[in-house]
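Return atomic coordinates for the entry below.
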Amino acid sequence: MFSRFPLKKITKSKDYYFNYLDQKNALLKNIDLKVLDKIINLLKTSKKNKSIIYTCGNGGSSSLSDHFTCDFIKQTNNKTNLKIKSVSLTSNFALISAISNDISYNQIFSFQIKKLCKKNDILFMFSVSGNSPNLLEAAKVARKIGLKIISLTGFDGGKLSKLSDLNLNFPIANYGIVEDCHTTIMHYLSQYLRNLNLKNKNFKKINF
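Now for the predicted structure:
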């Protein structure tokens, strides 16, 4: 089950603003913390297992895919010994358009996974609906190869939540709120892992 927002017209801007914040904050405060810890532990193992974290999503979630890779390579690794490696499967438009034109749009991610990924790599997926055909195809191919799949979803989690090893779902039918929650989790993961691996002397010298 999932909730909806708004349920009726809200005429005052401040009322919409504070209702929006309340909905988002309630979702973030009620996530499954055990799953969050498991995600953290899996990301921690990426260096030891020589894993690459691949990311993907559609629309606004494609920007989150790129944003994840940007932050984990530049920020999380900065002044730490993590050496996290991440590749966004949404960033090569020439390749995506070639796959879409010559093969199928539904294979824009799965084709790359077949060519790039190996067992024990990690696939981090962003999807509000959890039902995008190209993401479901990517998850199925990733499972066959032996990748660990992490997904952030919305609504009822869709089919993607069931194809994932670890899933955090934000059960609301509002794309903006779900994407805000996904962004918060992405930033939290990046910053928390960096915080764990920084020396105390560096905390006053750098900005998070």
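
CA only for contacts and neighbour counts going forward, please
OK.

Report the buried residues of the lengthiest helix in the chain.
Taking DSSP state H as the criterion, the chain has its longest helix at helix 175-197. Neighbour counts over helix 175-197 (16 or more other CA atoms under 10 Å) mark 175, 177-179, 181-183, 185-187, 189-191, 193-195 as buried.

helices and strands around it, which ones?
helix 13-29, helix 33-44, helix 60-71, strand 148-154 (3 or more CA pairs under 8 Å, 6 or more residues apart in numbering; DSSP states H and E).

Let's compare: structure for the following, please.
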Amino acid sequence: MANNVKAMFEAEFDKSIKLLTAMSRDAHLHELMAKAVYQSVTALRSGRKLLFAGNGGSAADAQHWAGELVSRFYYDRPGLPAIALTTDTSIITAVGNDYGYDYVFARQVEALGQAGDVLVAISTSGNSRNVVSAIEAARAKEMIVIGFTGQSGGKMAELCDTCFRVPSAETPRIQEGHEALGHLLCALIEAEIFPRGD
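From the prediction side, this is the model:
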């Protein structure tokens, strides 16, 4: 058993290191990050908000990143308006029961979203029907859509204003890439809106 653990430990970390190294050197990802930061900061400075949506591990990312913005990332500063659409069980179960699970995020976008807001849509496949429906609802409301998905992009690739496609087909690696990018997005938004000057 110890040999199996050691082998898998090393193999999994090697894959993660290779992925993150490749991403760190990807000029296109650098450009996309600059664009996503600009879109987010512009919205927030205009009195708009960020909405986050995803399923499973992506739901955890949605809640995590919204929390980083409302609370703090690196340092104390005023909270930023960010809402995870994954947290209200009464809304999710009501919409799921009345309209179907495909609409649990779209209905919230219809209710809470405004033109100029940002929807951050997270799906490792890029094809999650409820996330795609949320994107369609956001576009109908003239919101900006920032997507996080895997290398294929799925349906989301054509629907997002900015789409981060992690260069992997493995769900765990895609999720690791999303977490690195999401943390960076939060850190850069914080630094841009509340520069510390040091």
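
After superposition, what is the TM-score?
Overlay of the two chains. TM-score (TM-score structural alignment, normalised by the length of structure 2): 0.88; 192 aligned residues with a CA RMSD of 2.2 Å.

ok, back up a step: return the member of the buried residues of helix 175-197 of structure 1 nearest to Leu89 of structure 1.
Met186 (16.5 Å; CA to CA).

The closest one maps to what in structure 2?
Counting by TM-score structural alignment, Met186 of structure 1 corresponds to Gly182 in structure 2.

quick one: contacts for its match?
Neighbouring residues of Gly182 of structure 2 by CA atoms under 8 Å, 6 or more residues apart in numbering: Asp61, Trp65.

host element of the residue in structure 2 that Ala139 of structure 1 lines up against?
With TM-score structural alignment as the criterion, Ala139 of structure 1 lines up with Ile135 in structure 2. Assigned by DSSP states H and E, Ile135 of structure 2 falls within helix 129-140.

any idea how far Thr184 of structure 1 is from Leu27 of structure 1?
Counting by CA to CA, to the nearest Å, the gap from Leu27 of structure 1 to Thr184 of structure 1 is 11 Å.

Asn101 of structure 1 now?
The value you get for Asn101 of structure 1 to Thr184 of structure 1, if CA to CA is used, is 34 Å.

and if you look at Ser110 of structure 1?
For Ser110 of structure 1 relative to Thr184 of structure 1 (CA to CA), the value is 27 Å.

Isn't Phe40 of structure 2 up against Leu188?
Just to correct that, residue 40 of structure 2 is Ser rather than Phe. No. At 10.0 Å, Ser40 of structure 2 does not count as touching Leu188 under the criterion of CA atoms under 8 Å.

what's the residue most central in space within structure 1 in contact with, if anything?
Ranked by distance to the mean C-alpha position of structure 1 (CA atoms, centre = their mean), the top residue is Phe126 at 4.3 Å. Applying CA under 8 Å, 6+ apart to Phe126 of structure 1 gives the contacts Thr55, Cys56, Gly57, Asn58, Ser61, Ser62, Leu64, Ser65, Ser151, Leu152, Thr153, His182.

how about the third one, what's its partner in structure 2?
Aligned by TM-score structural alignment, Gly57 of structure 1 pairs with Gly54 of structure 2.

and its match, what does it touch?
Counted by CA under 8 Å, 6+ apart, Gly54 of structure 2 has contacts Ala60, Asp61, Ala62, Thr86, Ala121, Ile122, Ser123, Val131.

Just the buried ones out of those residues, please.
Looking at these with 16+ other CA under 10 Å, the buried ones turn out to be Ala60, Asp61, Ala62, Thr86, Ala121, Ile122, Ser123, Val131.

Chain neighbours aside, what residue packs nearest to whichever residue in structure 1 pairs up with Gln108 of structure 2?
Matched to structure 1 by TM-score structural alignment, Gln108 of structure 2 sits across from Gln112. Nearest in space to Gln112 of structure 1, with sequence neighbours left out and distances taken as CA to CA, 6 or more residues apart in numbering, is Leu89 at 7.2 Å.
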